[in-house]
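J.: Build the 3D model from these lines:
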Amino acid sequence: MRAVSAVPEERPLTLVTLPPSRTQRRLALGVVLASLIAFSIVAGPLSTFQLPRIDAFVPCYGTAIVVNDLITAVLLLNQSAISRSRATLAVASAYLFAGLMVIPWLLTFPGVFAPGGLLGAGLQSTAWLSVLRYFGFPAFIIGYALLKDADPPRGSWEGSVGATILSHVAMSTAIVCIATVLVIASDAYLPAIAIDRVHFSTFWRYLASCLIVWCAVAITLLWFRRLSVLDLWLMVALCAYAIEIYLSAFVGPARFSAAWIAARIFGFVSSILVLSVLLHEITTLYTQLLRAVLAHRREREARLLTGDTVSASIAHEIKQPLTAIAASAKAGLNWLDRVDPDPNVDRARDALRRVEAAGQSADAVIENIRAHFKVGARTHASLDIDDVIQGALAAVRDRLRIHRVAVRADLHGLLPRITGERIQLQQVLVNLMTNAIDAMAMTNGERVLFISSEVRDSGYVMVSVEDTGNGIATDAVDRIFNPMFTTKPDGMGMGLSICRSIIEAHHGRLWVTPNHGRGAMFHFTVPIASGSAC
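T.: Predicted structure coming up:
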């Protein structure tokens, strides 16, 4: 089993809070190893290789970095608006600062827009703007690492989301503008990094060493703090940052060398790493949200279908005793309304008794349905299956008489007792008998209802109900037990589905087999009670 770090319920699911998965850790390690392999190749065989100057490379590189960093900053600002986290604002400001700093670096780069650069830049302006970018990005990341685990009063902010974000954007822009003005204005007084428009001085190596250590400090703080998905990929980005600085200072201390070009490529990789992860995680979260919405809709539809099914099952089960009540009451009234000869009180009394029995049956059905939805409410008892069959035959006696259906019962008489609920098993038999009677009512031939019970070798008692109706169509056999499927013009399609669920709840099985003559044959099994014998 894989251990999963839990996110507190009050904390939103963002990259700042989500722990990295094992796959993400392996992927990050793979990116670092691939970067080190590429670094070793560049620092070895290609260290002295000088490429021809490509004027279009610098503006293309600068534009790509600006676009990547600003898009990353926008996505992180949206994350901070969701989480109201100062730490997320800090890392968003890091990418905003790094992206904006590339703009003056690009404008002042010698030979891109002007031989000496724009904005009145001097020889050292471009190099020092690059140094400030290399220093500022890890500085913001360090601030993020220190803020991310702060107490909620210090680590979160209140008030208008838009105003807070705009203030941080304005602050980052102001820092970039002030730094650019100061660097250009003090160009003549800055320590020399560039010897000319191509080569760098030895001082750049000492400064680069300090910047690499600065990146290592940021990586260390992220490592020892609570690690999240964002922390993991920020560490990878800082590793690429450190490699970029090392290649620029120690391997290719000259512009447009192979190492300098490779350093720019590492800079591009560093800018696109977190952006790619953000896009991937946002897409993943969106996919999960979409699946959750679809699952919620399916659950809602299932609840509606369940409600329809329950109401249909209740109506189906209550309809039979209510029909019996109405028929018996009508018969009793007919016997009492007779004038010549005198009213038959005895037959009217029998009809009223059937009304009472049907009413009790309806009450038992209702209680049984209620118990069906209560956990632990079902109680099984030892039963004689033949008694259950006789009770079901008594319940459909009037329907048998009306449709002139003969009954042939082949009951064993000495069957072992079973364990079950009398009302539920009687419901199954009444449903099967009623379906058989309705099927035979539409035929003109012999109408016989066959009922039999026997012992199966596997420790079950099997009951069979057979009719002489028109049978079941071949294409309907596989669907006949599905809810809402019916072959009757006025059927609800719930009877056989309810019967199967009842039998399965008794650990038995209900199925249909084709009749060799005509009609249909339904069978169900119920386990024999433990300790019972023939």
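J.: Please make it C-alpha for all contacts and neighbour counts, starting now.
T.: Will do.
J.: can you give me the strands for the protein?
T.: With DSSP state E as the criterion, the chain has strands at 381-383, 406-410, 418-420, 448-456, 460-466, 509-514, 520-527.
J.: Same list, those, but as a markdown table with mean neighbour count and distance to residue 76 please.
T.: What follows is those, written out as a markdown table (neighbours: other CA atoms under 10 Å; distance: least, CA to CA, whole Å):
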| stretch | mean neighbour count | distance to residue 76 |
| --- | --- | --- |
| strand 381-383 | 15 | 66 |
| strand 406-410 | 14 | 79 |
| strand 418-420 | 21 | 63 |
| strand 448-456 | 19 | 70 |
| strand 460-466 | 21 | 67 |
| strand 509-514 | 17 | 59 |
| strand 520-527 | 22 | 64 |
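J.: among those strands, which is nearest residue 200?
T.: Of all the strands of the chain, it is strand 509-514 that lies closest to residue 200, at 87.2 Å by CA to CA.
J.: before we move on, the earlier item: and the strands of the chain as a markdown table, adding distance to residue 166?
T.: As requested, the strands of the chain are exported to a markdown table (distance: least, CA to CA, whole Å):
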| stretch | distance to residue 166 |
| --- | --- |
| strand 381-383 | 74 |
| strand 406-410 | 87 |
| strand 418-420 | 72 |
| strand 448-456 | 81 |
| strand 460-466 | 77 |
| strand 509-514 | 69 |
| strand 520-527 | 73 |
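J.: let's see this one next to it:
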Amino acid sequence: MVTEDRTAVSEILLTDLPPTRRQTRAAIAVLLIVLVGFAAVVPFSDRPVVALNAFFPSLDAIVLVTDLITAVLLYAQFSISRSRSLLALASGYLFTAFIVIPHALTFTGAFTPTGLFGAGPQTGSWLFIFWHVGFAVALLGYAISKDAKHDGLASEAPVGREIGWCAATVVALVIGITWLTTAGEALLPPIVLDGSRLSPFVIYPIWFTILITAAGLTVLLIRRRSVLDLWLIVVAAVFIAELAFSGLLPTVRFSAGFYAGRVFSLITSSIVLIILLAETTWLYVHLARSNDVLQREQHNKLASMEAMAALIMHEVNQPLGSILTNVETMQSMLESPTPNISEIREIAADINRDDVRASEVLRRIRTLLKKVPFEVKPIELNENVRQAVAVLSGQAAARQVDVSTAIGPPLLPISGDRVQIQQALVNLIVNAMDAMSEIPASRRRLTIQTSLRGEFAEVAIADAGPGIPPDKLQGVFEPFVTTKAHGMGMGLSIARSVIEAHNGTISAHNQPRGGAVFRIRLPLRKS
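T.: Model (predicted):
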């Protein structure tokens, strides 16, 4: 279980994410810019420039900050992936961050004429060499170990302990190198002659460092898999250009090439940091968006469940309400001294009919929610309207609603699901009754009219209520939109779904004299 979790997390790390086309183009663009800059400076690389000793401690301070932050971010990635290659690379950046401290303090002419800590004229130059050799070794170590079998999840040692040992080793190494280049300066061959000219010997450590870097670059080109690999290739190329300016092309210190090499040092130390920050931010944006989408999906699922519950309640309440009314009426009749058996039989038949209708409603809702195509059968719309009115006659009488019907042509043949269309009609009629619940009983008039409109059969249901508020008229058929104080806003939505599924249309508008009228149009059945 732990392995699966870590594997899932590692899939979002820069060591595992493959570079996109956009990232590849960006890396190529940076590399081309650097190469153009390198080619432009080469002809002037040996031209002397004014010595700016204060420039180098400032540059070292920038490298210290950038490389230290990069090391921390890489250690953080290692703590997740447990990749030995990341541990090596992070330690390399930590080494460069720490070694620039004595490099800045011992630089000739920066703080003292000869540098602090008893530094000599060769101290700064040798620290520079060790600085670059150390980073080249770390880069090669990353490239070689990134695909090793022990990489990734093999190590279960505490992360803090491993990082601590690496940091302690780096600090000890920096201290040892600092001692060697200061107290043991006499043991090292001279690199700087008479304060300005470079010794011919400098080409050997520079070429040695370039070869190590080139080996790492070659391995990365062969094994390139991730975003980090892509940008480390750019780093290695810039690093080689920096080394060329540091001892191969110029023969004197403080030349144009000498300063260009220091500028390349800034580029080398900044590339991975910028990419880590940019890609981490991009991943965070994606994570935030994914989380937002997940929350919306959860909300939509909850809303769908609420809609389903409201749908079932709304549809089943009608036949259940009729059953309850009939049961109460039957109980009242049975308690009388001379119950009318004939009327009781009629009531029992009504109860049985409503029970069948409730079961049919539930079955139709299940079909609707599963999006199963309904069964198309011939229907006579006028007869369907009469049945819907008959089903609701008891409710109309209980609510004191005067229902009048104006049936049009003898036959209005359509095709579809008889129960679904009848349920849509029932919803509209009940909605019209509800709209008149607050007006005096003497004004509660409901008119249902059928007619022929070209190739369509039309049903118009008009009430005498207050009408639909103008701000809700456009969205009256949307789910959960209701004009009633205790309405659920599902009846009209269900009616629209049913009518549109039968290739028909449904509309609503207010009448000039008050009240609302709903019109259903369904295509006539072709013979």
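J.: Now the TM-score, please.
T.: Comparing the chains after superposition, counting by TM-score structural alignment, normalised by the length of structure 2, produces a TM-score of 0.91; 519 aligned residues with a CA RMSD of 2.5 Å.
J.: before we move on, the earlier item: closest to residue 20 of structure 1 out of the strands of structure 1?
T.: Evaluated over the strands of structure 1, closeness to residue 20 of structure 1 peaks at strand 509-514, with 48.9 Å, by CA to CA.
J.: Mean per-residue distance, the closest one versus structure 2.
T.: Mean deviation of strand 509-514 of structure 1 from its aligned counterpart in structure 2 after superposition (mean CA distance after the TM-score superposition for structure 1): 2.7 Å.
J.: swap in stretch 346-363 of structure 1?
T.: Following superposition, stretch 346-363 of structure 1 is found to deviate from structure 2 by 1.5 Å on average (mean CA distance after the TM-score superposition for structure 1).
J.: Show me what counts as buried in that stretch.
T.: When burial is assessed from 16 or more other CA atoms under 10 Å, stretch 346-363 of structure 1 yields the following buried residues: 348, 351, 352, 353, 354, 355, 357, 358, 359, 361, 362.
J.: ditto for stretch 421-433 of structure 1
T.: Those would be 421-433, for stretch 421-433 of structure 1 by 16+ other CA under 10 Å.
J.: ok, now stretch 77-84 of structure 1?
T.: Within stretch 77-84 of structure 1, the residues that qualify as buried by neighbour count (16+ other CA under 10 Å) are 77, 78, 79, 80, 81, 83, 84.
J.: Return the subset of those lying in helices.
T.: Filtering the buried residues of stretch 77-84 of structure 1 for membership in helices, criterion DSSP state H, returns 77, 78, 79, 80, 81, 83.
J.: Aligned to the second one, what sits in structure 2?
T.: Matched by TM-score structural alignment, residue 78 of structure 1 corresponds to residue 76 in structure 2.
J.: again with residue 316 of structure 1
T.: If you follow residue 316 of structure 1 across to structure 2 using TM-score structural alignment, you land on residue 314.
J.: Setting aside sequence neighbours, what's the nearest residue to residue 440 of structure 1?
T.: Ranked by CA to CA, 6 or more residues apart in numbering and with sequence neighbours excluded, the top spatial neighbour of residue 440 of structure 1 is residue 469, at 4.3 Å.
J.: List the contacts of that neighbour.
T.: With contacts defined as CA atoms under 8 Å, 6 or more residues apart in numbering, the neighbours of residue 469 of structure 1 are 436, 439, 440, 441, 442, 443, 447, 518, 519, 520.
J.: for the stretch 51-200 of structure 1, what spans make up the helices?
T.: Counting by DSSP state H, counting those that start in this stretch, one finds helices in the stretch 51-200 of structure 1 at the ranges 57-83, 86-107, 125-147, 152-155, 161-185.
J.: Matching residue 65 of structure 1 against structure 2, which residue comes up?
T.: Using TM-score structural alignment, residue 65 of structure 1 pairs with residue 63 in structure 2.
J.: For the counterpart of residue 448 of structure 2 in structure 1, give its distance to residue 394 of structure 1.
T.: Under the alignment (TM-score structural alignment), residue 448 of structure 2 pairs with residue 450 in structure 1. Using CA to CA, to the nearest Å, we find residue 450 of structure 1 at a distance of 15 Å from residue 394 of structure 1.
J.: and of the buried residues of stretch 346-363 of structure 1, the nearest to residue 15 of structure 1?
T.: Within the set of the buried residues of stretch 346-363 of structure 1, residue 362 lies nearest residue 15 of structure 1; the separation is 59.2 Å, counting by CA to CA.
J.: For the nearest residue to that closest one once chain neighbours are set aside, which residues are in contact?
T.: Nearest residue to residue 362 of structure 1 in three dimensions, chain neighbours excluded: residue 321, at 5.5 Å (CA to CA, 6+ apart). With contacts taken as CA under 8 Å, 6+ apart, residue 321 of structure 1 has the following neighbours: 358, 359, 361, 362.
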